[in-house]
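**Q** below is the structure, and that's it, no one-letter string:
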C-alpha cells in the first residue's frame, strides 16, 4: 500500500475551493464541448480534407484513447498527486487541439484526435477526484450538479459554435477555441491548487499492467465500436480482435494479482459498494449511448423534424440531469445512497416507458419529455454513485476508484453501440430481406419499428439499473479527506 498523504489544509481551505472548482469546471468544459462541437462540423471537415469513409474514426479514436487511459491516470494521480496529472491532461488536450486545427489531411486529423483523447482521459476523472478530495459528502452532490451543468450548457453551445464556425469562419476554430479555456484552467490550477504529496517510499510503477490494459482495452473497445460497422461481427478480423482483447485482459488480471502497486488493484472488484457503483456507471453509459444515437434519428427519420429540433429533443436529457444531480445531495443525506439511486432508476424506468409510447404520430415534445425524465433519473443515479464510491476509500485510493467508475461508463457506451446497433440492424435486415441500406435513407415504416426495438432494449437496461443500485449500501462512513 502506498504511504503517500496529502496536506488536508492545502486543499481544504474554503477560500481556495472556489477557484479550484472553477478550474475543474473549465477543464471539464474542454471535454464536454468537444463531445458536441465536432459533429456539426463534419461536412465542412470532409469537404476540406476529404476522407469521407474515414471520418467516423475522428470519434472512435478519441473515445478509445480516452477510455483506456482513464484507469492509468487514476492510479498515477494516487501515486504522484492530482495536480501534475490534470495539468498534464489539460496541456496534452490543448496541444492536440492546436494540431487538429492545423491538420492537413484526414489521417493527420485522426492522429491528432488520438492526442486529444489521451488528454481527455486525465481531465474528467481527475477533476472529479479533486472534487472528492476538497468537498465533504454533504457538499459533493451539489458540486456534482455544477459539473453536470457544464455538460448541459455544452449540449447547446457546442452544436451552435460548430455550426457558426463551419458556416462563417472555419471548422478549424472548433479546435482553436479550446486554447483559451485550457490555458485559463491551467493557470488557475497552478496558482490556486496547493497540493502537497509526501512520499515515504519509492514506487514501483506497474508498466506491464498499464500496457496490457491499454492494448487489451483498446482492442476490446475497437471490436465493440466497429463490429457491424467497419466489418461483420462474424468476420475473421472481428473474431481475431475480440479474441486477442479477451486474452490480454485475462493476462492483465493475472499480472495485477502479483504487482506491488497494480494499476487496478483486485480489491476494487471485491467491494460491494464499488461493484454496484461501477455496474451503475456501465448501465448509464449504455443508456446514454442508446439515446444519443437513436433519439435524433427517430426525430428526423420518423417524426420528420429538422436536425436542430432533433438535437433539442435529446438536449432535454442534459437539462434534467444537472437539476437532479444538484438536488440528490439533500436526498441522500436524509434517505441514504440506495434510496436516492432507487428513486433515480425509477425515473429512468418511467422515462423509458414514455419512450415506448412514442409513435410516428406523436409530437416531438413527447420524445423530449421522455428524455427529460430519463435525464432526471440518471442525475439521481450517477452523482450519488460517484460520491459513494469516493467516500468508501481514503485519499490514496480515490483516483483508482474514480478512474474505474469512468472506465465502466466508457465500456458501457461501447457495449451500447454494439448492442443497439445489432438490434436495429437485425430488424432492418428482416424487413428489407437482408438488403443493406444507409439508416438515414430508410422509410419511416422500416425505421420506426427498428428504433422501437432499441427503445425496448433501453427499457430492459433501465430495469437492470434498479438491480444494480439495490446492492449499494444505504450509508457509507466517509473516509477522511486526507491522512494527517
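**A** The structure has been received and is ready for your questions. Predicted model only: the values in this text are computed from it and were never measured.
**Q** all contacts plus neighbour counts: C-alpha atoms, from now on.
**A** OK.
**Q** so the closest residue to residue 232 other than its chain neighbours is in which element?
**A** Spatial nearest neighbour of residue 232, chain neighbours left out: residue 238 (7.0 Å); criterion: Cα to Cα, 6 or more residues apart in numbering. Using DSSP states H and E, residue 238 falls within helix 236-258.
**Q** quick revisit: and the residue nearest to residue 232, how many neighbours does it have?
**A** 19 (other Cα atoms under 10 Å).
**Q** list the contacts of residue 464.
**A** Each residue near residue 464 by Cα atoms under 8 Å, 6 or more residues apart in numbering is listed here: residue 283.
**Q** now residue 115
**A** Taking Cα under 8 Å, 6+ apart as the criterion, residue 115 is in contact with 62, 65, 92, 93, 95, 96.
**Q** that one: which element?
**A** helix 106-134.
**Q** and the next helix or strand past that helix?
**A** Next along the chain after helix 106-134, taking DSSP H and E as the criterion, comes helix 137-168.
**Q** one step back: contacts for the helix holding residue 238, please.
**A** For helix 236-258, contacts defined as Cα under 8 Å, 6+ apart pick out 208-209, 212-213, 215-220, 223, 227, 231-233, 262-266.
**Q** structure B:
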C-alpha cells in the first residue's frame, strides 16, 4: 500500500507539470527564460523612464491638468487588453500572439516620441499600453507553462536581476536621456531593445503549436469590461477637478461603470469561452492575491510617478539625480525579492512574505507622507527603502500564489487575471493619487501664490521653476510638498487592505519539484 501511495503521489506530481519534454536540458530553459525576461524588461522600462521624464514632458507640451493621463492611458489600455491577450494565447498559441504584442508596443513607442501635444501623447501611450498588456501576460503565462511553481524559485535570480536593471536603470536612463537628448528619446530607446526581444523570442522560444481555436472569444464580455474600467477611471480622474463630484457627467460615468461591470459578470456566467472564468475566484488564495496585487500596483506606480516630482520640485534634483535618488527603494525591492524567492524555493513556505510586505508597505507610505520642504535626501531615502522592502516581499509572491491556486488548464487565465488586477491597481492609483495631488497643488498655489502664480505658471521642470520669482517658487515647493503628503497618505490607507487580505491567505503546498516530489517521481518511474 505504501508503494502504491508513493506511485500515486509521483503520478500526480508529473501530471501537474506543464506539457514539456522531460529531457529538455536546464540550459535550454534558461535561454528561453532570458528571452522572456528581456521582453519583460521592455514593458517595465517604459513607465519608469517616462515617470522620470514627466516633468520635462509637461514643461514642453504643457497641460499639467492632464499629467496623470499620460500614465493612466498606458495602464488603462494595458488593463483592458490583458484578458484578451491571455485568451488569444490560449486559443491560437502563445508565441505568435506574443510577437504581435511586441510589434504593437514598438509602434506605440515610435508614435509617442513623435507626439506634438499632450492629446496625441496620451493617445499614442494607449497604443503602447495595448501592446504592453500582451507582453506582461505572455511572459507570465509562458513561464507558468514551462516551470512548476516549486521550481520557479531557481529562476528568481534571473527575474530579480532583470527587474533590478529595469527599476534602477529605467530612472537613470530616463533622466540621462531627458537631460542630454530630449524627452522624445525616452520612447525611441524602446526600439533597439524591442528588436533584440523579437529576434530572441523568434529563435529560442518553441512551444507546441495549437491545432486551432477551441471556441469564440468573448467579445461582449471584453467590451463590457473595457467600458466599465474606462468609466470608473474617468470618474477618479475627472471627479473634483474637471467636474464636480455631484455633476451630471460624473453621475453618468458612475452609472455606466456599474452597469457595465454588472453586465460583464452576468455575461461571463453564460459565455462558452469567458474572458475571465469566474470559477477561478472560488479559490480563496487567488482572490486574495488579486486584491494584494491590485494594491501593490496602486502603490508602486504612484510612488514612481510622484517621488521624482517631489525630488525635482522640492529637493532641487535634476532629472538624472532624481533617478539616482530612487535607488534606496529599488535596491531594497530587488534584494528582498531575491531573498524571498530563494526561501520559498527551499522551504515551500510563502504566507509570511505577503504579511511582512504589507506591513512594511503601509509603514513606508506613511513615512513618505510626512515629507515636507525641509526633509533631507537621506531621510527620504530611508523612507523609500522601507517602502521598497515591502514591495519586494510582494512582487513575485502574488503571481506565484495565484498560479498555484488554479489547475494547469487555467494557467493563462490565472496569469492574465493577476496581471489585470495589478494593472487596474496601477491605473486607479495614478488616477486617484494624481487627482488628489493636482487638486492640492492648485489649491495651495491659489492660496499662497496669488492669482498670477497658478500651477500653470510652473511647468514642473527645473528650468521653469528657476525662472519664477522667489515667492512664487517657495509657494510652489510648498504646494508640491502638500500634494505629495495627501497622495502618499491615501496610498498608506489603501495598503491596509493588502495587509488584511494577506492575513487570510492559506498556505497551500506549491506544485512541482521539491525533495519529496522528486523522490516520489523517481519511485513512480
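**A** Sure, I can see it. Note that the structure is predicted; figures quoted are calculated from it, not measured.
**Q** coming back round to it: the residue nearest to residue 232 of the first structure -> the second structure?
**A** In the second structure, the residue matched to residue 238 of the first structure (TM-score structural alignment) is residue 250.
**Q** could you measure from its match over to residue 235 of the second structure?
**A** From residue 250 of the second structure over to residue 235 of the second structure the distance is 6 Å, taken as Cα to Cα, to the nearest Å.
**Q** same thing with residue 465 of the second structure?
**A** The spacing between residue 465 of the second structure and residue 235 of the second structure, counted by Cα to Cα, is 31 Å.
**Q** same check, this time on residue 6 of the second structure
**A** Look at residue 6 of the second structure and residue 235 of the second structure: by Cα to Cα, they are 56 Å apart.
**Q** these two: who's more crowded?
**A** Legend: neighbour count by other Cα under 10 Å for residue 6 of the second structure and residue 235, higher for residue 235 (23 against 19).
**Q** element containing the aligned partner of residue 213 of the first structure in the second structure?
**A** Matched by TM-score structural alignment, residue 213 of the first structure corresponds to residue 225 in the second structure. Here residue 225 of the second structure sits within helix 219-238, counting by DSSP H and E.
**Q** which elements pack onto that helix?
**A** helix 67-92, helix 248-270, helix 411-449 (3 or more Cα pairs under 8 Å, 6 or more residues apart in numbering; DSSP states H and E).
**Q** by how much does the helix or strand following the second one deviate from the first structure on average?
**A** Right, the one you point to is helix 248-270 of the second structure. Counting by DSSP H and E, the element after helix 248-270 of the second structure in chain order, helix or strand, is helix 284-313. Compared with the first structure after the fit, helix 284-313 of the second structure shows a mean deviation of 2.1 Å (mean Cα distance after the TM-score superposition for the first structure).
**Q** which ones are touching residue 67 of the first structure?
**A** Contacts of residue 67 of the first structure (Cα under 8 Å, 6+ apart): 121, 406, 407, 410, 411.
**Q** nearest spatial neighbour of the first one, chain-adjacent residues omitted?
**A** Beyond its immediate neighbours in the sequence, the residue positioned closest to residue 121 of the first structure (Cα to Cα, 6+ apart) is residue 66, lying 4.2 Å away.
**Q** now do the second one
**A** Distances taken as Cα to Cα, 6+ apart place residue 125 nearest to residue 406 of the first structure, at 6.6 Å, with adjacent residues excluded.
**Q** now which residue in the second structure aligns to residue 227 of the first structure?
**A** Match for residue 227 of the first structure (TM-score structural alignment): residue 239.
**Q** its match against residue 245, yeah?
**A** Yes: contact criterion Cα atoms under 8 Å: residue 239 of the second structure and residue 245 qualify, at 5.1 Å.
**Q** and those two? which has more neighbours close in?
**A** Between residue 239 of the second structure and residue 245, residue 239 has the larger neighbour count (other Cα under 10 Å), namely 20 against 15.
**Q** which SSE is residue 186 of the second structure in?
**A** Assigned by DSSP H and E, residue 186 of the second structure belongs to helix 185-188.
**Q** what about residue 258 of the second structure, neighbour count?
**A** With other Cα under 10 Å as criterion, residue 258 of the second structure counts 17.
**Q** residues near residue 134 of the first structure, how many?
**A** 23.
**Q** per the alignment, it corresponds to what in the second structure?
**A** Per TM-score structural alignment, residue 134 of the first structure is aligned with residue 146.
**Q** so who does the closest residue to that match other than its chain neighbours touch?
**A** Nearest residue to residue 146 of the second structure, sequence neighbours excluded (Cα to Cα, 6+ apart): residue 18, at 6.1 Å. Contacts of residue 18 of the second structure were listed using Cα under 8 Å, 6+ apart, and they are 144, 145, 146, 147, 148, 408.
**Q** with distance to residue 385 of the second structure added, can I get those residues in JSON lines?
**A** Output for the contacts of residue 18 of the second structure, formatted as JSON lines (distance: Cα to Cα, whole Å):
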{"residue": "144", "distance to residue 385 of the second structure": "30"}
{"residue": "145", "distance to residue 385 of the second structure": "34"}
{"residue": "146", "distance to residue 385 of the second structure": "33"}
{"residue": "147", "distance to residue 385 of the second structure": "31"}
{"residue": "148", "distance to residue 385 of the second structure": "31"}
{"residue": "408", "distance to residue 385 of the second structure": "37"}
